[in-house]
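Visitor: generate coordinates for the sequence data below:
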Amino acid sequence: MYLTRALHRSLQQQPDQVVTIFRGRHHTYREFCDRVARLAGALQALGMQPGDRVGILALNSDRYLEYAMAAWWGGGVLNPVNVRWSVPEVVYSLDDCDTGILVIDDQFLPMAAGIRDTARRTPVLIHAGDGAAPDGMLSFEQLVAQSAPVPDAQRGGDDLAIIMYTGGTTGFPKGVMQTHSTLWCGCLQRMADTPPVRGGRALHANPFFHIASMARVLNQFLAGEAHVIVPMFEPREMLETIERERITELALVPTMVQMLISHPDFPQHNLGSVRRLGYGASAISAAVLEQTMEKLPGVDFAHSYGMTESMIVTTNPPENHSPAARAQGLHLSAGCAGIGIEVKIVDPEGNEVPRGTVGEILVRSAGVTPGYWKRPEDTAKALQDGWLHTGDGAYMNEQGYIFIVDRLKDMIVSGGENVYSAEVENVLGRHPAVAMSAVIGVPHEKWGEAVHAVVVLKPGMQAAEADIQEHCRAHIAAYKCPKTVEFRQAMPLSGAGKILKRDLRAPHWGGKTRAVN
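Guide: Presented below is the predicted three-dimensional model:
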């Protein structure tokens, strides 16, 4: 199995069907595949060898998909860079997997010099904007126009396809590896549970560096359907695009759903083409779900649970969003294990717990990662006896439905983005006035959770909330920075000297369990 096989099928059967639509720019499969083959040739000419890593730092666009497919067509491995990261974070990921070529669009041109000057291996920079390429960068469009097409390398199976960086409890991002085979299997499992909408048009608004968005892209390619793309989520453009392009399928995080239905322009647009809305990445409140279902009658709603290491694990289907099912609370479930996927809930010793008992979710499937890039210890910890240890806490009912109740790791989910407390704490620890810190998630009406820092200052030192926040913004992405800072004289500690984060959370959550399904 190789990911570009989907392109060959569509080129054979429907060469003149439109495959990408981006702000008035349309490409058919014939045009798309030609551009991919030419760009693959350009990447090879720039030095990309089989298995070499190539990166992209860009907002969503048709060029993003062309580049991803060109990397695979040419035999490379894609490193889709998190667009929320600072220059040091971007450079860390490039250095970690030795990325030699990097595409940058107009949005991130101000970061180019910093990346070029600080990366251990200076990457070849390709400009993916509409204007002329800046000095020191190659033009994406010129490379496509001037390069000869090359045959598909057809790297597949257990060959590495993508490295997706996710936060780690060590404070450094970990490169999650996925092969052509694991991505293929993950997509087929998803399609078996949730068949594609025939003649469907999916609107891509979630960033392509997320596994959920990339998997949806691959599903659309496998089904031979059209991709409609917006650079990023913006409610007004979303509404206009849904109506104009007759979108049939949406996939949004709950905060996006809420912003979409609450936008003042919502009543002015005809969204009758939408047939399915998938949501995930964080909890959705019952009120928002009810409002959305009321405002989008006739739309099928489905909730999915998964992670970068596993792709989709469970799906809660539309029938569990009916009035009768909601009365039973089934809409609060993450669903059951998908086709070809095994899930079990275990205690700390690895023993499966009785139904209704909270434990850790373990997953086994052909879509699970083979491990973390150059992190054998982390890989061995996460993958044991063929089972992926997710670090997520949940219970399973008698029918096999999984109800997620908490993160076993100290992860904060803010607006669909994962924030790892250890990473923020490492930055706080570099502030000259901070003696000790703990980062927790606190309830936030808009984002679900907000990052909250509890800080103990060094004796005789002073610092204000703004000082702490400014320090963090200089080292990590804005979404990871504390929205609020609390100063204490001392931390609650366990007998072993560990900070008791549950005691810090309790006043904010009113004794309730953080529900992050």
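
Visitor: drop to CA atoms for contacts and neighbour counts, all remaining ones
Guide: Noted.

Visitor: part of a strand, is Val363?
Guide: Yes - applying DSSP: H, G, I helix; E, B strand; the rest coil, one finds Val363 inside a strand.

Visitor: I figured it hits Ile341, correct?
Guide: Yes - assessed by CA atoms under 8 Å, Val363 is found in contact with Ile341 at 7.2 Å.

Visitor: joint contacts of those two?
Guide: Val313 (CA atoms under 8 Å, 6 or more residues apart in numbering).

Visitor: with neighbour numbers in mind, choose between those two.
Guide: Set Val363 next to Ile341 and count neighbours by other CA atoms under 10 Å: Val363 wins out with 23 against 19.

Visitor: how far does stretch 342-358 sit from the chain's center?
Guide: 27 Å (CA atoms, centre = their mean, to the nearest Å).

Visitor: so what's Val454 up against?
Guide: With CA under 8 Å, 6+ apart, Val454 has these contacts: Ser437, Ala438, Val439, Ile440, Val485, Glu486, Phe487, Arg488.

Visitor: who touches Ser414 in this structure?
Guide: Contacts for Ser414 (CA under 8 Å, 6+ apart) come out as Trp447, Gly448, Glu449, Ala450, Val451, Tyr479.

Visitor: farthest pair within those?
Guide: Distance extremes for those: the farthest pair is Gly448 and Tyr479 at 13.0 Å, using CA to CA.

Visitor: longest helix in the chain, please.
Guide: helix 29-45 (DSSP state H).

Visitor: name the residues that touch that helix?
Guide: Under CA under 8 Å, 6+ apart, the answer for helix 29-45 is 7, 10-11, 14-19, 66-67, 69-71, 73-74, 143-145, 147-152.

Visitor: tell me which residue is most central in this structure.
Guide: His210 (2.3 Å; CA atoms, centre = their mean).

Visitor: any idea how far Ala281 is from it?
Guide: 10 Å (CA to CA, to the nearest Å).

Visitor: next up, the contacts around the nearest residue to Glu398 once chain neighbours are set aside.
Guide: Once flanking residues are discounted, Glu398 sits nearest to Arg355: 6.1 Å by CA to CA, 6 or more residues apart in numbering. Arg355 is in contact with Tyr395, Met396, Asn397, Glu398, counting by CA under 8 Å, 6+ apart.

Visitor: same question, Thr4
Guide: Thr4 touches Met69, Trp72, Trp73, Asp152, Gln154, counting by CA under 8 Å, 6+ apart.

Visitor: the structure of the following sequence is requested for comparison with the preceding one:
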Amino acid sequence: MSDTVACLYEGLNKDPIALAAIEGDRSLTYQQLVTQSEALALALRDALPAGVPVALCAQNTLEHLQSFLAILLGGFIWVPINPKNGQPLNRHLLDSVQPALILTDSTSVKSLPDHNFTQWLLDDSQDNLTLRIKPYLNQSFTPTTPNADDVMGIKFTGGTTGTPKGVIQTHANVNAVIDHLQTLYQFQQDDRNLAIAPLTHGGSHYILPILAAGGCHLLMPTPDVNAITQALKHQRASISFMPPTLIYKLLDETDINAEDCPHLRHITYSAAPMPPERIQQFHQRLGTKLSTLYGQTEAPMTITAMAPEDLAQPHLIASVGKACAQSEISILDENLNPLPHNQVGQIAVRGAIVTPAYFNAPHQTREAFHDDWLLTGDLGELNEEGYLFLKGRAKEMIISGGFNVYPAEVENIIAQHPAISECVVVGIADDYWGERVEAAICTHPGQAIDNEELLQAVKTQLGSVKTPKQLHHFATLPRNPVGKVVRRDILELIERRV
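Guide: Down below sits the predicted model:
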């Protein structure tokens, strides 16, 4: 079993002067990363009570990496906040967890509400990380030694109602993920992880196992297809975790091929499905180097994994792999009874990666579990070999560009417009986004709206990912005999218009 806190020191012991992280023209060796992370951990210990939540809202930068490690080494609870969220959403998240401090940067602070929470700005000229840690550099430091069941982080997801929920992730949960990732990737000292996906999300799980192996993180604050291409060609990037949309950009907007990136071992897609024809296109261009993972915040990253050589097999190209070593899968019918192979039902998982609970939400925790099985809300089937095939979602969640979008959350914002009488947000199958967010709306008689004005209002509140790509005007919405809106009928109506 891995040890979260020990990972950084394992890399240090392999080679203190090796590069641990690179961001643009800046870099840190293992010795520098350890020294500066420990100093920040001491600064946090001086400023805060032991073990309190500390929020981290930042781009993929060296400061973000150091802050994450300092929270971990200092024994605090990590609360990642997505800087791509709108201010109202982030206000709700911060209010619910009440962090003792927010670590942020000059770009990400714009996504945070004006609030009473104390903030440390990591890259401001007057109050930056270098000045903050200077008094603590090279002081004696003892990292926290956590118990397996101690809370490492509280990560936010959403529910079918659209209300975000804080998911508790313990050190035992994260240790299991590290072991699963090491089994899939066999991380090596010469590996370079191209960190494109936000470190506030699934990308964070690569930080510790790469450091334990003595590898290097290539941090990219803004996903840019040209910069990604250069990293693959010239910076020896060997591993990268990407949403399918970025992989499509690589394939569609560049001429990159296998000969251009001889160090590449894995590009891993997750967070959204990838059509088989796109997987085949990847294989033709970049070879058998595409892998996939399936997980969710409540069971992070590694419910299942699929190695590149397996994904290259035609009969497995639509699969998301087999259960990882410390995960067990069952497919359940509507009565939560196990189903045999090759029958579609709700995916349930149990094992070391599964959260013990939602944060301050005992009722939601009870609803999420059946006996000791976590009900994922996803639909799938297992074949005789144990490979899982996703078939959709029992919940109404939309996955667009690798991000979760909950319809009710978007509907609540649209419904605030005085001209709107009713709206329903749906996900439309899309080869590029996985699903694109669109909305069916009805207006009050005699009233009209400016589509662009309404969409801009949603973007301001929730961010661009959750903003509908298109609004569809209807006089009425289809309903069933008891008066409930029928979403599948709305989907059919929209698809006829496309």
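
Visitor: how alike are these chains, TM-score-wise?
Guide: After superposition, the two chains reach a TM-score of 0.94 (TM-score structural alignment, normalised by the length of the second structure), with 492 aligned residues with a CA RMSD of 2.0 Å.

Visitor: distance from the chain centre to the longest helix of the first structure, please.
Guide: A distance of 26 Å separates the centroid of the chain from that of helix 29-45 of the first structure, by CA atoms, centre = their mean.

Visitor: what about that helix, how far off from the second structure?
Guide: With the two structures superposed, helix 29-45 of the first structure lies on average 1.0 Å from its match in the second structure, counting by mean CA distance after the TM-score superposition for the first structure.

Visitor: elements contacting whichever helix or strand comes after that helix?
Guide: Next in sequence after helix 29-45 of the first structure, counting helices and strands by DSSP states H and E, comes strand 53-57. Counting contacts by 3 or more CA pairs under 8 Å, 6 or more residues apart in numbering; DSSP states H and E, strand 53-57 of the first structure packs against strand 77-80, strand 99-104.

Visitor: average offset between the last one and the second structure?
Guide: Okay, so that is strand 99-104 of the first structure. Mean deviation for strand 99-104 of the first structure: 1.6 Å (mean CA distance after the TM-score superposition for the first structure).

Visitor: then the shortest one?
Guide: Here strand 77-80 of the first structure, set against the second structure after superposition, deviates by a mean of 1.0 Å using mean CA distance after the TM-score superposition for the first structure.

Visitor: quick one: the next helix or strand after that strand to the second structure mean distance?
Guide: Next in sequence after strand 77-80 of the first structure, counting helices and strands by DSSP H and E, comes helix 87-96. Compared with the second structure after fitting, helix 87-96 of the first structure deviates on average by 1.4 Å (mean CA distance after the TM-score superposition for the first structure).

Visitor: list the contacts of whichever residue in the second structure pairs up with Gly429 of the first structure.
Guide: Aligned by TM-score structural alignment, Gly429 of the first structure pairs with Ala415 of the second structure. Ala415 of the second structure sits next to Ser421, Glu422, Cys423 when contact means CA under 8 Å, 6+ apart.

Visitor: neighbour-wise, which one of the residues you listed leads?
Guide: Across the contacts of Ala415 of the second structure, neighbour numbers were computed from other CA under 10 Å; Cys423 holds the maximum, 26 neighbours.

Visitor: quick one: secondary structure of Ala435 of the first structure?
Guide: strand.

Visitor: that one: what's it in contact with?
Guide: Gly429, Val455, Val456, Leu457, Lys458.

Visitor: dump those to JSON lines, plus distance to Leu160 of the first structure and secondary structure.
Guide: As requested, those are exported to JSON lines (distance: CA to CA, whole Å; DSSP: H, G, I helix; E, B strand; the rest coil):
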{"residue": "Gly429", "distance to Leu160 of the first structure": "36", "secondary structure": "coil"}
{"residue": "Val455", "distance to Leu160 of the first structure": "42", "secondary structure": "strand"}
{"residue": "Val456", "distance to Leu160 of the first structure": "44", "secondary structure": "strand"}
{"residue": "Leu457", "distance to Leu160 of the first structure": "46", "secondary structure": "strand"}
{"residue": "Lys458", "distance to Leu160 of the first structure": "47", "secondary structure": "coil"}
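
Visitor: name the helix or strand for the residue in the second structure sticking out farthest from the centre, please.
Guide: What lies farthest from the middle of the second structure is Gly446; by CA atoms, centre = their mean that is 42.8 Å. For Gly446 of the second structure, there is no helix or strand it lies in under DSSP H and E.

Visitor: quick check: it vs Gln470 of the second structure, distance?
Guide: Separation of Gly446 of the second structure from Gln470 of the second structure (CA to CA): 22 Å.

Visitor: one more: Ala440 of the second structure?
Guide: Look at Ala440 of the second structure and Gln470 of the second structure: by CA to CA, they are 9 Å apart.

Visitor: ditto for Lys391 of the second structure
Guide: 25 Å.

Visitor: excluding its backbone neighbours, what's nearest the residue mapped onto Glu328 of the second structure from the first structure?
Guide: Superposed on the first structure with TM-score structural alignment, Glu328 of the second structure falls opposite Glu342. Sequence neighbours aside, Arg364 is the residue nearest to Glu342 of the first structure in space, at 5.1 Å (criterion: CA to CA, 6+ apart).

Visitor: tell me the counterpart of that neighbour in the second structure.
Guide: With TM-score structural alignment as the criterion, Arg364 of the first structure matches Arg350.

Visitor: any chance of the contacts of Ala435 of the first structure in JSON lines, plus distance to Thr308 of the first structure?
Guide: Shown next, in JSON lines, are the contacts of Ala435 of the first structure (distance: CA to CA, whole Å):
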{"residue": "Gly429", "distance to Thr308 of the first structure": "28"}
{"residue": "Val455", "distance to Thr308 of the first structure": "31"}
{"residue": "Val456", "distance to Thr308 of the first structure": "34"}
{"residue": "Leu457", "distance to Thr308 of the first structure": "36"}
{"residue": "Lys458", "distance to Thr308 of the first structure": "38"}
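
Visitor: just among those, which is most surrounded?
Guide: Using other CA under 10 Å as the neighbour test, these are led by Val455, with 26 neighbours.

Visitor: quick one: what's aligned to that one in the second structure?
Guide: So, by TM-score structural alignment, Val455 of the first structure is matched to Ile441.

Visitor: excluding sequence neighbours, find me the nearest residue to that match.
Guide: Cys423 (4.3 Å).
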